[in-house]
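A.B. asks: The following block contains a protein sequence and its predicted model.
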Amino acid sequence: MKAFRCRVCDNQLHFENSSCVSCGSPLGFSREERAIVPVDGLGRYVDAQGLVWHRCRHFDLHGCTWLSRWQGGQCSACDLTRTRPNDADTDGMALYPAAERAKRHLVYELDTLGFAVHDKGMDPKGGLAFDMLSSTHEQVTIGHADGVVTIDLAEGDAAYRERVRLQLGEPYRTMLGHLRHEVGHYYEWQLVRGDDLMARCRALFGDESQDYQAAIDRHYADGPPAGWEDRYLSSYATMHPFEDFAETWAHFLHISDTIETAGEYGLTAVAPVTAFSTFRDVVTGVWAPLTVALNMINRSMGKDDLYPFVIPAPVLDKLEFVASLRR
């Protein structure tokens, strides 16, 4: 994540700031300028071309500061949300802002890396949409189907999420991680097309045509295969080639975003990951030593490792494939 600065007083800003803590200027995020910009008392911003932008109408609903072209309209990030909790669902609405905050972070990162983000309103067949569902009164299954990512808002509750993480024996579980994983299914569906790409993908991840439900049943009945650590990022990735791709995609985003943030805040001196000739060089030359340092910092605070994963050699090839899908 980029280190932003206030255009009024040059104070440091964070991605979700709605006002500057130094000068008090109200703020909005311009996706077109990829910058946090000052807005007036009515939430308006005039760009260099004289166009007037307006802070998203969902600012009071879940804190969205992104700008819309229309007064009283919603921003392009909010356009991606197809379903949200009913206003009467107080539990769901309390957890809803965390999911939207993570989604905005995801969209910003996809823009940074050059992956097109089209909402289903503009592209009904190939677009992306999010159903942010509350499991207060019904079971919600996190997943992806035909461009629709379903998120269980209960995952925004830290106590709930930690309980599920321990039940499943996972080393890591976050709302942003869910979004990164599920959107990986979407981009595989959209980008891995054509005989050559499909052949390369199958050679790395396996035959995706194998029965998915049977693979799930087998995974939860028998667990991961022996020696899975030599070929996969996580035990969950062993379940089916689709899950292996999505896990790899999520880690591609984890790595890219964390390195950018570390560079922006002076923790490492490195060019953007998009400037490297291979993503393998990013992992071995930058990510590996950086995560050792970050893990040790966490341990110094008595916390678990920031990145509790080991990247075996075959996964470097998988990460390289995912990175090659950038346009």
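C.D. replies: Cool, got the structure.
A.B. asks: C-alpha from now on. contacts and neighbour counts both.
C.D. replies: Noted.
A.B. asks: Just the buried residues of the strand or helix carrying Arg104, please?
C.D. replies: Using DSSP states H and E, Arg104 sits within helix 90-113. Buried residues in helix 90-113, counting neighbours by 16 or more other CA atoms under 10 Å, are found at 92-110, 112-113.
A.B. asks: In addition, the following structure is provided for comparison:
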Amino acid sequence: MQLFKCQNCAQVLYFENTRCERCACALGYLPERGALSAVEPDGETWRAMADPGASYRFCVNWEKRACNWMVEAGAIECLCLACRHNRVIPDLSDPERLALWRKVEEAKRRLFYSLLKLRLPTPSPDSGDAEPLVFDILADPPDRSAPKVMTGHDNGVITFSLTEAGDAERERVRTAMGEPYRTLLGHFRHEVGHYYWDRLIRDRGRLDEFRHLFGDERADYGEALQRHHQTGPTADWQDRFVSAYATMHPWEDWAESWAHYLHIVDTLEMAGAFGVRISPEVAEAPAMETEVDFDPHRARGFQTLIDAWLPLTYAVNCLNRSMGQPDLYPFVLPPAAIAKLEYIHTVVREQR
């Protein structure tokens, strides 16, 4: 994520801001320009200071305080580039569900920020694409004896459980599953990884090279899932995988690695926006030093990313521990996992 500032008063802004705290200007995100802009009403439309020659409308979900993205005034669509991918949303007449849905949409917009910056295909349901990127955001049924909604992916459709937006419930599941990390954004990044496996691996004739790194995806998924829940990962999983869940099946190894790739790129962009430089004074250790002075979305070689990422994670983990908090990035990247991340980087760059 980059840093933004108000074009009216130069106040630094957060990506989710809808109003500048200093000058009270309304704010809207222009996805085609990658800009969070101060906007002024202009009749039935808005004039964006980041693009004064065009007129815009807010996404209709702005009225529900669930979106701050804009569409061009002359566009047919009333939903923004992120919201138009929703196929099903929960009943928003319930205030609790509305509050949870807003959290889900906030995380999804951060996902789409990265997908658009990386120039990945994001066909919407009305695009005519044979396999569009679609989201069903569902609440659990009122009957407690009925099966609960499970977050997952199936043929381009990502089902997202609204329950995950509840902090207490998500933390309960994270603890019960023994996971070091569980967030809404992490879920989106993981599940969309399955979608891009279909688009960039299966449909692009890359199965042989995928199997060389990740294993044979033709292995029975149901059996792999059952085995994982019964016995867990192998004792040496940390030597080959980015997470314990990645050991379950080659598809999950890909999705976990894909999510981590998006973690790395997005966090490095923010570090670069702040001019972060890591140079510990306790010892001369080149592996602990970095200066994030490049655009991670355009880095040619993955080594540039990993050389900056490892020192950055050492630093932020230490900062978190100073506050008595868990590590911000509670993972260790062995060489085998780094090779998988590098492969994803190559696939993404070739797609661009």
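C.D. replies: Here it is on my side, so go on. The structure presented is a predicted model; accordingly, all values stated were derived computationally and were not measured.
A.B. asks: can you tell me the helix or strand for the corresponding residue of structure 2 for Phe245 of structure 1?
C.D. replies: Residue pairing (TM-score structural alignment): Phe245 of structure 1 is matched to Trp254 of structure 2. For Trp254 of structure 2, the element it lies in under DSSP H and E is helix 250-273.
A.B. asks: I'd guessed the match of Phe245 of structure 1 sits against Phe214; true?
C.D. replies: Yes: judged on CA atoms under 8 Å, Trp254 of structure 2 makes contact with Phe214 at a distance of 7.0 Å.
A.B. asks: out of these two, which sits in the busier spot?
C.D. replies: Trp254 (27 against 22; other CA atoms under 10 Å).
A.B. asks: Just confirm Leu81 of structure 2 is within a helix.
C.D. replies: No: using DSSP: H, G, I helix; E, B strand; the rest coil, the assignment for Leu81 of structure 2 is coil, not a helix.
A.B. asks: What's the match for it in structure 1?
C.D. replies: Matched by TM-score structural alignment, Leu81 of structure 2 corresponds to Ser76 in structure 1.
A.B. asks: So its match sits against Ser68, correct?
C.D. replies: Yes: assessed by CA under 8 Å, Ser76 of structure 1 is found in contact with Ser68 at 7.2 Å.
A.B. asks: hmm, back to that, please name every helix or strand in contact with the helix holding Trp254 of structure 2.
C.D. replies: On a contact count with 3 or more CA pairs under 8 Å, 6 or more residues apart in numbering; DSSP states H and E, helix 250-273 of structure 2 meets helix 184-197, helix 207-214, helix 302-322, helix 335-351.
A.B. asks: any idea which of those is most buried?
C.D. replies: helix 184-197 (a mean of 22; mean count of other CA atoms under 10 Å).
A.B. asks: How about residues contacting that helix?
C.D. replies: Here helix 184-197 of structure 2 makes contact (CA atoms under 8 Å, 6 or more residues apart in numbering) with 104, 107-108, 110-111, 133, 152-153, 155-156, 158, 164-165, 251, 254-256, 258-259, 262.
A.B. asks: How about stretch 154-164 of structure 2?
C.D. replies: Residues contacting stretch 154-164 of structure 2 (CA under 8 Å, 6+ apart): 97, 100-101, 104, 131-140, 149-153, 169-170, 184, 191-192, 195.
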